[in-house]
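K.L.:
Below: sequence and its predicted model.
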Amino acid sequence: MKIADLISWFEAWANPAWCESWDNCGWQIEPGVLQEPARVLVCLTPTLAVMQEAIAVNANLIFAHHPLIFSPLKSLCGGEAIADMAKLAFTHNIGVYTAHTNFDQVDDGTADVLAQILKLQEVAPIVLTQGGLGYGRVGLLEPFLTLQELLTTIQARLAPPNLIFSPTADLQQKISRVAVLGGSGASYISAVVKTGAQAYLTSDCKFHQFQESRDRGLILIDAGHYATERPACDRLVQKFRSLNLDWVELSQEDEDFRQFFQ
C-alpha cells in the first residue's frame, strides 16, 4: 500500500477536520513520499530519537499522535530539535504525520483503547462530538471492583511509573462506573461528574484538580500521559498490520520525559 492510500484510509476513519482549532493534525512534514510503499514507524511523540530510529529501520513515514509542529514557527535554526528533524526528514525522505484530537475521538482511539483495557461495558463518550463519537469514555465494570483492585488492575495493565489517586478513606469502596481519557483530561472533570462515574482515569492533573474531584465525590486517578496514550499507538500498529503494509512497527524510542526517584 502506498503512503497516500494509507493516509486516505486513516482519514476516512479519523478525519483531521475534527481536530480542535488549537491543534495541528495531518502532515507535519511531507518530503515527497506519497507514492512510496508505506514503511511506517508509529510513535506517541515525534522526537530526534524516533527520527534516528526511522532512519535505522529504513522507514519512510513516522506516524505520531502528538504534533511535531504545534505553534507557528518563526524560524528554523540548526541545533533546534524541529529544525534538525526537518533536515533529516528531507535528507532521508521520511514523512511525519500526526493524528491528535481527531484520533482521541474515534473507536479504537486513545480513550476507547483505555476503556477496552479496563474491560468497561456499555461504553459511551464523556463528551459527544459527532456521529456517536467524542472525547473520553465512561462505562461499567463487570464485575465491580474495589478501589484497591481497580488501582492494581491499572498498575498491571498500563505499568505507569507513578500512579496517583485522590485521598480516600476506603480502598475497599466498590467501584462500578469508571471514566477514562488518555492524556491531559483534567478539564473534563465537570463532564465526568455528570456521567455518574465514581472514578476517572486520566493524566497531568494538578493539585487543586485533585481537591476539586475529592470535593465533588470523584476519585481522580492519574497514571501519566505516556502510560494512558501509548496503548492506542500499539493498537494503531495492529490496525495498520491488517492492511498488509510493507512494514510497520511501534517505536522503541518513545519517551515518557519523566523519571521518578525511588
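P.N.:
Cool, the structure landed.

K.L.:
alpha carbons only for contacts and neighbour counts from here, please
P.N.:
Noted.

K.L.:
and the longest helix for the protein?
P.N.:
helix 225-241 (DSSP state H).

K.L.:
which residues touch that helix?
P.N.:
Applying Cα atoms under 8 Å, 6 or more residues apart in numbering, the external contacts of helix 225-241 come out as 42-44, 65, 108-110, 113-114, 158-160, 181-184, 202-204, 248-250, 255-256.

K.L.:
That helix: what's the following helix or strand?
P.N.:
Once helix 225-241 ends, the next helix or strand along the chain (criterion: DSSP states H and E) is strand 247-250.

K.L.:
Who are the packing partners of that next one?
P.N.:
If you count contacts as 3 or more Cα pairs under 8 Å, 6 or more residues apart in numbering; DSSP states H and E, strand 247-250 packs onto strand 39-43, helix 225-241.

K.L.:
Which positions in the longest one come out as buried?
P.N.:
Using 16 or more other Cα atoms under 10 Å as the test for burial, helix 225-241 gives 225-237, 240.

K.L.:
So for His208, which of the helices and strands packed on strand 247-250 sits nearest?
P.N.:
Evaluated over these, closeness to His208 peaks at helix 225-241, with 18.2 Å, by Cα to Cα.

K.L.:
ok, and what's touching the helix or strand harbouring Ile189?
P.N.:
In the assignment (DSSP H and E), Ile189 maps to helix 189-195. Helix 189-195 has contacts (Cα under 8 Å, 6+ apart) with 126-127, 138, 179, 200, 213, 216, 218.

K.L.:
Turn the helices and strands packed on strand 247-250 into JSON lines, including distance to Phe165.
P.N.:
What follows is the helices and strands packed on strand 247-250, written out as JSON lines (distance: least, Cα to Cα, whole Å):
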{"stretch": "strand 39-43", "distance to Phe165": "27"}
{"stretch": "helix 225-241", "distance to Phe165": "14"}
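
K.L.:
for those, which one sits closest to Gln172?
P.N.:
Once these are compared by Cα to Cα, helix 225-241 is nearest, at 24.2 Å.

K.L.:
Alongside the first one, take a look at this:
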Amino acid sequence: MQLRKVSNYLLNKYPLNLAEIWDPCGFNVKFNLSEKIKAVVCAIDLTQEVLQLAIEKEANLIILHHPFKFAKTWQEEFILAPYKKQILTILKQKRINVLALHTNYDNHTQGTSHQIASQLGLEALIYNQNNLYPSILKFPISVKQLQHLFKQKLNITAMRTNVIDLDKKFNKVAILSGSGPSTLAYELCQNDTELIITSDIKWNEWILYQQHNIKILEISHLDEQVFAFDIVNQLQQNFANLNVYQYNFKELYQNL
C-alpha cells in the first residue's frame, strides 16, 4: 500500500481548509508518497524519543498533532528549537515523512475537544453549537469531579484553578483543547458557560478571567494526547494490515 493512501484518507477527513490561517499543518517533511508504507507512528509532538520509536518500528510516516516546523524557514526553526536540526537530518537519511494534523483536526466535528470529552466518558453530554472547536457539556459537575476524571482517564495531574469551592457544581462547561483563546473563553462565558477547561494560560489572561469572574480549570497541554489515540484507532479500523504505533508522552513538569 502506498503512503498516499493513508495521507489522502486523513487529509480528506481533516482538510487543510479547516486549519487556522497561521497554522502550518500538513506535510512538514515529505518524500515520495508513491513509496510503500511500512509502518506509522502517531504522537502529539516529534522528539528524539518519537523518532527512535519510528526507527525501531521501521516506520516511514510519523503523524503529529503539533507541526514539527512552525517557522517560515528551517534556519528560523532551528534557532527556536535547536534539537530539531538533528531530528531533521535523520528524517532525511531514513526518508521518514512527517504529517501534522493540527487545527484542521481541532476544528473537525469530532476534533480534539470532542475527543477529550469522549475519553473522560462525557461524550453523551456534549451540547452541539456552531463553533466546532470547543465541546460544551451541559451537566452539573464540580472541579473536584473533573480533577478526578482527568487523573483517572487521561493521567493528567498538573492542574490549576481560580475556583475556590472545588465541590461547587457547574451546569455548563466548555472544553477548549490545548491553549484555548481567551477571547473565545470570554465569549462563551457571556453566553452562560460557567466553567472553562483549557491549557497554557498566561498571566494577562488570568487577569482577564479575574476581572470578568470567569472560572477556569487549567490542565496540561497533554490533554491533546487523545489525538494520537484517535488517529491510531482510525487507522487500525480502516487499514487492517497496517502497523500503527502510538508514543505516549508523560507530563513534562509537576506543580509544587
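P.N.:
Looks like it arrived, so ask away. These numbers come from a predicted model, not from an experiment.

K.L.:
Next, give me the two most distant ones among the contacts of helix 189-195 of structure 1.
P.N.:
For the contacts of helix 189-195 of structure 1, the maximum inter-member distance is 18.6 Å, found between Val127 and Arg216 (Cα to Cα).

K.L.:
can you map out the helices along the stretch 51-200 of structure 2?
P.N.:
Listed in chain order, the helices of the stretch 51-200 of structure 2 (DSSP state H, counting those that start in this stretch) span 74-80, 84-94, 103-106, 112-119, 143-154, 182-189.

K.L.:
Enumerate the positions of the last one that are buried.
P.N.:
This points to helix 182-189 of structure 2. Buried, per 16+ other Cα under 10 Å, within helix 182-189 of structure 2: 182, 185-186, 188-189.

K.L.:
Specify which member of those is nearest to Val98 of structure 2.
P.N.:
Distance to Val98 of structure 2, by Cα to Cα, is smallest for Ser182 among those, at 30.4 Å.

K.L.:
Tell me how far the closest residue to the closest one other than its chain neighbours lies from Thr157 of structure 2.
P.N.:
With Cα to Cα, 6 or more residues apart in numbering as the criterion, Ser182 of structure 2 has its nearest non-adjacent residue at 6.5 Å, and that residue is Glu205. In this view, Glu205 of structure 2 and Thr157 of structure 2 are 22 Å apart by Cα to Cα, to the nearest Å.

K.L.:
So the two - more neighbours on which side?
P.N.:
Counted by other Cα atoms under 10 Å, Glu205 of structure 2 and Thr157 do not tie: Thr157 has more neighbours, with 17 against 14.

K.L.:
Alignment lookup: the more buried one to structure 1.
P.N.:
Using TM-score structural alignment, the equivalent of Thr157 of structure 2 in structure 1 is Pro161.

K.L.:
so who does its match touch?
P.N.:
With Cα under 8 Å, 6+ apart, Pro161 of structure 1 has these contacts: 223, 259-260.

K.L.:
out of these, who has the most neighbours?
P.N.:
Result: Ala223 is most packed of those (other Cα under 10 Å), 26 neighbours.

K.L.:
picking that back up, narrow the contacts of helix 189-195 of structure 1 to just the buried residues.
P.N.:
Buried among the contacts of helix 189-195 of structure 1 (16+ other Cα under 10 Å): 126-127, 138, 179, 200, 213, 218.

K.L.:
is it true that Thr198 of structure 2 touches Gly178?
P.N.:
Yes - between Thr198 of structure 2 and Gly178 there is a contact under Cα atoms under 8 Å: 6.1 Å.

K.L.:
Of the two, which one has the most company?
P.N.:
Between Thr198 of structure 2 and Gly178, counted using other Cα under 10 Å, the more crowded position is Thr198 (26 against 22).

K.L.:
Figure out how far the helix holding Ile189 of structure 1 is from the centre of its chain.
P.N.:
Its chain's average C-alpha position is 21 Å from that of helix 189-195 of structure 1, according to Cα atoms, centre = their mean, to the nearest Å.

K.L.:
And the residue lying closest to Lys250 of structure 2 once chain neighbours are set aside, how close does it get to Cys42 of structure 2?
P.N.:
Residue nearest to Lys250 of structure 2 in three dimensions, not counting chain neighbours: Leu222, with 7.7 Å by Cα to Cα, 6+ apart. In this view, Leu222 of structure 2 and Cys42 of structure 2 are 14 Å apart by Cα to Cα.

K.L.:
circling back: in the superposed pair, what's the mean gap between the helix holding Ile189 of structure 1 and structure 2?
P.N.:
Aligned to structure 2 and superposed, helix 189-195 of structure 1 gives a mean residue distance of 2.2 Å (mean Cα distance after the TM-score superposition for structure 1).

K.L.:
residues touching the equivalent of Leu145 of structure 1 over in structure 2, list them.
P.N.:
Alignment note (TM-score structural alignment): Leu145 of structure 1 maps to Ile141 of structure 2. Counting by Cα under 8 Å, 6+ apart, Ile141 of structure 2 makes contact with 168-171.

K.L.:
How about Gly183 of structure 1?
P.N.:
202-204, 224-226, 228-229.

K.L.:
Quick one: map it onto structure 2.
P.N.:
That one, Gly183 of structure 1, aligns with Gly178 by TM-score structural alignment.

K.L.:
which position in structure 1 aligns with the residue nearest to Ser182 of structure 2?
P.N.:
In structure 1, Glu205 of structure 2 lands on Gln209 (TM-score structural alignment).

K.L.:
Check whether that match sits in a helix, strand or coil.
P.N.:
Using DSSP: H, G, I helix; E, B strand; the rest coil, the secondary structure recorded for Gln209 of structure 1 is helix.

K.L.:
wait, isn't it in contact with Ala186?
P.N.:
Yes - Gln209 of structure 1 is within contact range of Ala186, at 6.8 Å (criterion: Cα under 8 Å).

K.L.:
Look at Thr45 of structure 1 and say how many residues are nearby.
P.N.:
23.

K.L.:
swap that for Leu252 of structure 2, please
P.N.:
9.

K.L.:
Which helix or which strand is home to it?
P.N.:
Using DSSP H and E, Leu252 of structure 2 falls outside every helix and strand.

K.L.:
Likewise for Ser8 of structure 1?
P.N.:
Going by DSSP H and E, Ser8 of structure 1 is part of helix 3-13.

K.L.:
just to revisit the earlier point, switch the contacts of Ile141 of structure 2 over to CSV; also include neighbour count and distance to Arg95 of structure 2.
P.N.:
Shown next, in CSV, are the contacts of Ile141 of structure 2 (neighbours: other Cα atoms under 10 Å; distance: Cα to Cα, whole Å):
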residue, neighbour count, distance to Arg95 of structure 2
Lys168, 14, 53
Lys169, 16, 52
Phe170, 17, 50
Asn171, 15, 50
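
K.L.:
No more questions from me, cheers.
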